[in-house]
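Show me how the following folds:
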Amino acid sequence: MSDQEDSFISHLVELRDRLLRAVVAVVVVFVGLMPWAGDIYDILAHPMMQALPEGTRMIATGVVTPFFVPMKVTLMVAFVIALPFVLYQAWCFIAPGLYAHERRLGLPLVVGSTVLFIAGMAFCYFFVFGTVFKFIAQFAPKSITPAPDIEQYLAFVMSMFLAFGLTFEVPVFVIVLTKMGIVDVPKLKEARPYVIVGAFVVAAVVTPPDVVSQLMLAIPMCLLYELGIFLARFVTKTRTEAVAE
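As a prediction, this is how the structure comes out:
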């Protein structure tokens, strides 16, 4: 029992150290970006500003909102920049408990999940926001002047980034389920119709009530599911060879 307690405590200490390093990395990047917090928010707000009538600006209804909202955006950017290091710390913590063939797959999954999540956010920023905001602006009555609140805009952007970031993780989810033996490639192919329906249901729930944004979320989700099926074939082959060994 003493050896087990010592091992458990040592794992807790290592977990604390890894978390502390990850937090310090995010804080260091955040502090370094603070002088440009306003510029970072302006970049985030660019798609909305492009869709608003010329001369229109966004508003801040709270007293401290003009300060806290850019800080929140800067913290989000700092986390994204430090994400590879954060995931590396997580990988260093779990890697010693994995088999050799699991470690060979684990590191590519960590790197791939990071790249895919950032790719989902980039796709949302560069393609979805501009299309959706222009589509919504076309239906605005001529008798009103749109002036979005910056705090509500940040909440909307965060939810969309999270939705598209997780959507682009679909291949990783498929590979992990295949690697764990929960599903195989034939079952994934059989589930294709249900996945397509589920993709459009999820898109209808998490995106604004317009067809454009729903399609721009559902279609990539379906395509990424097909990519996951394609990659799962190689994972299944690797898993079979590992079992044979």
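
From here on, just use CA atoms for contacts and neighbour counts.
Will do.

Could you pull up the residues touching the residue most central in space within the chain?
Centroid-nearest residue in the chain: G165, 2.8 Å away (criterion: C-alpha atoms, centre = their mean). Applying C-alpha atoms under 8 Å, 6 or more residues apart in numbering to G165 gives the contacts L116, F117, I118, A119, G120, M121.

Let me know the secondary structure of the first one.
Classification of L116 into helix, strand or coil gives helix, according to DSSP: H, G, I helix; E, B strand; the rest coil.

Can you name the residues that contact it?
For L116, the contact set (C-alpha under 8 Å, 6+ apart) comprises G165, F168, E169.

tally of neighbours for the second one?
The burial metric for F168, expressed as a neighbour count using other C-alpha atoms under 10 Å, is 26.

Same check on E169?
Residues lying near E169 (other C-alpha under 10 Å) number 23.

from what I can see it touches V115, true?
No - the criterion here is C-alpha atoms under 8 Å, and E169 misses it with V115 at 9.3 Å.

one step back: in what helix or strand does the residue nearest to the centre of the chain lie?
Per DSSP states H and E: G165 is located in helix 150-167.

Strands of the protein, start to end?
Secondary structure of the chain (DSSP state E): no strands present.

Just want the angle from the top helix by length along it to helix 150-167.
Looking across the chain with DSSP state H, the single longest helix is helix 211-244. Counting by axes from the mean of the first three to the mean of the last three C-alpha atoms, to 10 degrees, helix 211-244 points 40 degrees away from the direction of helix 150-167.

Helix 211-244: which residues count as buried?
213-218, 220-222, 224-229, 231-233, 235-236, 239 (16 or more other C-alpha atoms under 10 Å).

repeat for stretch 20-35
Neighbour-count burial for stretch 20-35 flags A22, A25, V26, V27, V29, F30, L33, M34 (criterion: 16+ other C-alpha under 10 Å).

One more sequence to fold, the one below, so I can look at both together:
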Amino acid sequence: MSVSDKEKDEIEKSSAPLIEHLIELRRRLIWSLGGFFVAFLVCFFFAKKLFNLLVVPFKWATKWAGLDPHKVELIYTAPQEFFFTQVKLAMFGGMVIAFPLIATQIYKFIAPGLYKNERNAFLPFLIASPILFLMGASLVYFFFTPMVMWFFLAMQQSGTDEQVQISLLPKVSEYLSLIMTLIFSFGLVFQLPVVTSLMTRVGMLSSKALAEKRKWAIVIAFVVAAVLTPPDPMSQIGLAIPTILLYEVAIWSARLIERSQERERLAREKQEAEETAADKTPDEPPAPAAS
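A predicted model of the protein is given here:
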């Protein structure tokens, strides 16, 4: 396949000595690490407020269980536990806040090596990825975490002559690990349409192949949910069902991409046919000179 002059120009523009690539990589790393460090400091400064914000779903669950949400109690059993919990929370929050900047720096580093149409194709997915992650995190915060904590609160029992009192007193580190695991799991699963759409655009997947593997996808969804979530049925089912729905969204997205590519292919073939026909048209003979 011959390479057009325009594509040759793009290749020449994208080529650069190794030292320039290393300098560019260093610049992008500095921006990424600097953004993460600033976001980490901000999150650590507001760590207690952020933690109290993450406890709100627990309070909702307490209210659903018929208990006083103002008496929600979390404990820590080691002097340094809550400090390192705040550090862990600040790192997680810093990564979430700095992710758009980090993703942008990655894109700016690889963009010079891409054709213009490849850059235009990649950009929408760069925007969609953090949006889908936030959608998954919102589902965890507003719905899934309250449901899970309500499930765990329902296991408590009051003390009587025949049974001992059992109360839920979660540690701050354990609660943070639970909600961070859920946010990460749902945010990761919500990237499924982005990944499959990218693979479809580059020709590695097709909507037909995705539809044919639907049964296997359902099984894999429950396996992934069992690995990523706490070992209780509600958590696993709660992640598996959105995963299956997102798989259907991925099939629909792949079909849209295939239709768009088919239209582009037909338009390109039509243009090439017109150019070929124009090249084969013989030149008109010159008009005879007037006597």
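
And the TM-score between these chains?
TM-score of the superposed chains, computed with TM-score structural alignment, normalised by the length of the first structure, equals 0.89; 240 aligned residues with a C-alpha RMSD of 2.1 Å.

Return the residue of the second structure aligned against the residue nearest to the centre of the first structure.
Mapped onto the second structure by TM-score structural alignment, G165 of the first structure lines up with G187.

what about the nearest residue to its match once chain neighbours are set aside, neighbour count?
Once flanking residues are discounted, G187 of the second structure sits nearest to F133: 4.2 Å by C-alpha to C-alpha, 6 or more residues apart in numbering. When counting by other C-alpha under 10 Å, one arrives at 21 neighbours for F133 of the second structure.

Return the residues in contact with F133 of the second structure.
Contact analysis of F133 of the second structure by C-alpha under 8 Å, 6+ apart lists F186, G187, L188, F190, Q191.

Swap in 7 Å and give it another go.
By C-alpha atoms under 7 Å, 6 or more residues apart in numbering, the residues touching F133 of the second structure are G187, L188, F190, Q191.

Now do the same for it: its match in the first structure.
Taking TM-score structural alignment, the alignment pairs F133 of the second structure with F117 from the first structure.

likewise F144 of the second structure?
Using TM-score structural alignment, the partner of F144 of the second structure in the first structure is V128.

gap between that match and A163 of the first structure?
Separation of V128 of the first structure from A163 of the first structure (C-alpha to C-alpha, to the nearest Å): 12 Å.

Could you do V205 of the first structure as well?
The gap separating V205 of the first structure from A163 of the first structure is 10 Å, by C-alpha to C-alpha.

With neighbour numbers in mind, choose between those two.
Per other C-alpha under 10 Å, whichever of V205 of the first structure and A163 has more neighbours is A163, with 20 against 11.

count of neighbours near the equivalent of G198 of the first structure over in the second structure?
Structural correspondence for G198 of the first structure with respect to the second structure (TM-score structural alignment): I220. Close neighbours of I220 of the second structure, defined as other C-alpha under 10 Å, add up to 15.

now do the one 10 residues further on
A count of neighbours around P230 of the second structure, defined by other C-alpha under 10 Å, yields 15.

Can you find the partner of it in the first structure?
Aligning on TM-score structural alignment places P230 of the second structure opposite P208 in the first structure.

how close does the nearest residue to that match once chain neighbours are set aside sit to A203 of the first structure?
Leaving aside its chain neighbours, P208 of the first structure sits nearest to Q214 (7.6 Å; criterion: C-alpha to C-alpha, 6+ apart). Distance, Q214 of the first structure to A203 of the first structure, using C-alpha to C-alpha: 5 Å.

And for I144 of the first structure?
I144 of the first structure is 29 Å from A203 of the first structure, where distance means C-alpha to C-alpha.

More neighbours: those two, which one.
Neighbour count, other C-alpha under 10 Å: between I144 of the first structure and A203, A203 has more, with 24 against 7.

what's that one in contact with, if anything?
Q214, L217, A218.

between the residues you listed, which is nearest Y41 of the first structure?
Using C-alpha to C-alpha, L217 comes nearest to Y41 of the first structure of the contacts of A203 of the first structure, at 24.1 Å.

Now which residue in the second structure aligns to that closest one?
Using TM-score structural alignment, L217 of the first structure sits opposite L239 in the second structure.

The residue nearest to its match when sequence neighbours are not counted and L188 of the second structure, how far apart?
Excluding the flanking residues, the one nearest L239 of the second structure by C-alpha to C-alpha, 6+ apart is A225, at 5.6 Å. Per C-alpha to C-alpha, A225 of the second structure is found 11 Å from L188 of the second structure.

Please apply the same query to G113 of the second structure.
To L188 of the second structure, G113 of the second structure is 27 Å away according to C-alpha to C-alpha.

What of T200 of the second structure?
Per C-alpha to C-alpha, T200 of the second structure is found 19 Å from L188 of the second structure.

The two: which has the busier surroundings?
T200 (21 against 16).

Show the contacting residues for the alignment partner in the first structure of the more buried one.
Under the alignment by TM-score structural alignment, T200 of the second structure pairs with T178 in the first structure. Listed by C-alpha under 7 Å, 6+ apart, the contact partners of T178 of the first structure are D184, A232, T236.
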